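Undergrad: sequence first, then the predicted structure:
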Amino acid sequence: MVPAPRDPITTPITKLITTPFTASSTTDDVLRGIDLSGVRAIVTGASSGLGLETARALTAAGAETVLAVRNVEAGEAAAERMAASTGRARPRVLPLDLADRASVARFVETWGGRPLHLLINNAGLVTGGLERTPEGWELQFATNHLGHFALASGLREALAGGAAERDGARIVAVSSTAHMRAGVDFDDLHFDRRPYDPQLAYAQSKTANSLFAVAATHRWASDGIVANTVNPGGVATGLQRNFTPRQKASLDAAEAAGVFTYKTAEQGAATTLVAAVAPEFARTGGHYLDDGQEAYTVPNDADLAEHPHGVKEWALDPELADRLWDVSADLVAA
């Protein structure tokens, strides 16, 4: 990993952080000349899409990569392809169902406290209608946020060990432009009373991803751990397989309006790797990255079509982040 500068870990600063990378940069561009030998990385949802490309690129750069996947067979096939294409050691595959608290606990137990340097919370779920976990939690919120929250919390000591070993550990939370559609509704997290809208449910979960990074950095900075959020942009992946006709129409309209243009997986995962390895984010957290740069903040009532590369205030609010952390901790511990 790129050596971290020795200045103190910080929370977000006033001046936006810039890097040499852009929307057209690829994962290979970000990792060119970087040797990740000795770095242990976990990538959730690594058997397809952005997670697959993120894990491939980390493996190619020499990282000891673990694919945390729900479909182990698909994960094993992905690991074989990565080893063959990169000439590196075959990634390890471990089962992980983020919507199942027992599965998350087993993953943490299997990891066993080994020092961890990178945790890439990439996995995501989109539903076409209301689905719930056995606890009664709305499935998108449970998978996209609560599962990753429980995973990171369970791996905190491992991350702290990694930070001590290599002067810093990083968490990357993969969010989405969709976060601009909705904040977190603390009065009805699981759509028990309001009419269910899968787009709003997804948006809420993506805002939660960003708030997690804000709170994690605040709470864990003393351990040498920083967390940042990334927006990969529009990438055609398996995530869209459950889209309803309304969701697909909304996406098509956004593309037609210029809100986003589709990227390749290599371009979409590039921003994840900027947050994971770029020296600019080695010791500062709670930021939201878009197209390889820290995004500018826009008011909560801002029009998405006018600010496709911004981040809404509700996704970076430290008070909301702390509130969500406490609520999440109570839920996963119950």
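TA: Cool, got the structure.

Undergrad: rest of the way, CA atoms for contacts and neighbours
TA: Fine.

Undergrad: name the next helix or strand downstream of the lengthiest helix in the chain, please.
TA: Using DSSP state H, we find that the single longest helix of the chain is helix 198-220. Downstream of helix 198-220, the next assigned helix or strand under DSSP states H and E is strand 225-231.

Undergrad: show me what that following strand is in contact with.
TA: Outside strand 225-231, the residues that touch it by C-alpha atoms under 8 Å, 6 or more residues apart in numbering are 9, 159-160, 163, 168-177, 209-210, 213-214, 216-217, 220, 271-272, 275, 282-291.

Undergrad: quick check: PyMOL command selecting the buried ones in those residues.
TA: Selecting the buried subset of the contacts of strand 225-231 in PyMOL, with 16 or more other C-alpha atoms under 10 Å as the burial test, is done by:
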select buried, resi 9+159+160+163+168+169+170+171+172+173+174+175+176+177+209+210+213+214+216+217+271+272+275+282+283+284+285+286+287+288+289+290+291
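
Undergrad: which of the contacts of strand 225-231 fall within helices?
TA: 159-160, 163, 209-210, 213-214, 216-217, 220, 271-272, 275.

Undergrad: farthest-apart pair in these, please.
TA: Ala160 and Thr271 (23.7 Å; C-alpha to C-alpha).

Undergrad: hold the first one in mind and look at this next one:
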Amino acid sequence: MPANIRISTPFSAESTTAEVAAGVDLPGRRVIVTGGASGIGIETARALAGSGAEVTLAVRDPAAGERTAEDIAGTTGNQRILVAPLDLADQASIASFVASWTGPLHILVNNAGVMASPELRTPQGWELQFATNHLGHFALTTGLHRALASAGGARVVSVSSSAHLRSPVVFDDIHFRERPYEPWSAYAQSKTANVLLAVEATRRWADDGITANALMPGGIRTNLQRHITEEDLERMRAQAGVATFVWKTPEQGAATSVLVATSPLLDGVGGRYFENCAEAEPHRPGTLTGVAAHALDPEAAARLWEVSVQTLAG
């Protein structure tokens, strides 16, 4: 697919995972979904399992993971639903997960995240949202590179957000050591980082047949919004100039993730950003849609990769 051809699909903002996954056949494919025991992670995992894949739920709470695995197995008839502990804010947990993985990995869905949390830091002093949403997934993705490469045509799915429009990665002060902490700015740069990871992973790993794309799932009422007040929502509506938000169901919210993970229209396509089941247009000021130029900037993507490597090396 030429880089200047924007990808459209038969699907829309209203499409569900069942509609997007219809006709998709994944027996023999192995999938990891981070945060697979809550929110859109559940419906992403369910759709992929329903298409025949072996799905590993990589979750902070294994008990919740087991309940979800039982539910998915019951609704899909697929018994190959596995659960593994993973805390993306804990580098030792990530290293343990990676070390325990054997064999190929065909689809990695980097779905888990935290949103607009109070100022919190990891033991290393890293700001929690950036540490979880980006550094954790960066360590996981690079740690699983060999498994992805061995699969042949593997895909990495990076769940971002329209919040990326609010901020590029502020390389001069990623962890808010100098500037005042602001929850939404911290979330925004972590979501920009999710897109930049897809851009650079696609560039670096093209010879391995690995592609990575990012997406905006849409607004879905889940536990992800536990730090958000009605006042926050009112302010966001006012800033965006919209009267109300259109909330999606979890099945609609997970549809773009499933599309990016499985659609034959994306074979060999990487480094792009999708929303409402299609590749996004460039962002237009005054809207909450589209993709910001700073999120697709190849120089920023390469810089972020190097900064992430250096940060994790300590």
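TA: Done, it's in. On a predicted model such as this, the values are computed, not experimentally measured, just so you know.

Undergrad: rewinding a little: nearest to Asp317 of the first structure among the ones in helices among the contacts of strand 225-231 of the first structure?
TA: Lowest distance from Asp317 of the first structure to those (C-alpha to C-alpha) belongs to Val214, with 7.9 Å.

Undergrad: so what corresponds to that closest one in the second structure?
TA: Counting by TM-score structural alignment, Val214 of the first structure lines up with Val199 in the second structure.

Undergrad: does its match really touch Gly271, like I thought?
TA: Yes. Between Val199 of the second structure and Gly271 there is a contact under C-alpha atoms under 8 Å: 3.9 Å.

Undergrad: show me the common contact partners of the two, please.
TA: The contact lists of Val199 of the second structure and Gly271 share Ala212, Asn213, Leu296, where a contact means C-alpha under 8 Å, 6+ apart.

Undergrad: the first one maps to what in the first structure?
TA: It refers to Ala212 of the second structure. Looks like Ala212 of the second structure aligns to Ala227 there (TM-score structural alignment).

Undergrad: neighbours of that match, how many?
TA: 33 (other C-alpha atoms under 10 Å).

Undergrad: ditto for Val327 of the first structure
TA: So Val327 of the first structure, with other C-alpha under 10 Å, has 13 neighbours.

Undergrad: per the alignment, it pairs with which residue of the second structure?
TA: Aligned partner of Val327 of the first structure by TM-score structural alignment: Val307.

Undergrad: just the buried residues of whichever strand or helix holds its match, please?
TA: Element membership for Val307 of the second structure, per DSSP H and E: helix 298-313. Buried residues in helix 298-313 of the second structure, defined by neighbour count with 16+ other C-alpha under 10 Å: Pro298, Ala300, Ala301, Ala302, Leu304, Trp305, Ser308.

Undergrad: check contacts around the first one.
TA: Pointing back at Pro298 of the second structure there. Leu196, Val199, Glu200.

Undergrad: any idea how far Ser281 of the second structure is from Thr256 of the second structure?
TA: Heads up, residue 281 of the second structure is Glu, not Ser. Going from Glu281 of the second structure to Thr256 of the second structure by C-alpha to C-alpha, to the nearest Å gives 15 Å.

Undergrad: which residue in the second structure lines up with Val108 of the first structure?
TA: By TM-score structural alignment, Val108 of the first structure lines up with Val98 in the second structure.

Undergrad: wait, that match sits on His145?
TA: No. Using C-alpha under 8 Å, Val98 of the second structure is not in contact with His145, being 9.9 Å away.

Undergrad: the stretch 101-250 of the second structure: strands as residue ranges?
TA: Per DSSP state E, counting those that start in this stretch, the stretch 101-250 of the second structure carries strands over the ranges 107-110, 155-159, 211-216.

Undergrad: would you reformat those as CSV and include distance to Glu230 of the second structure?
TA: Compiled in CSV, those are given as follows (distance: least, C-alpha to C-alpha, whole Å):
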stretch, distance to Glu230 of the second structure
strand 107-110, 28
strand 155-159, 24
strand 211-216, 21
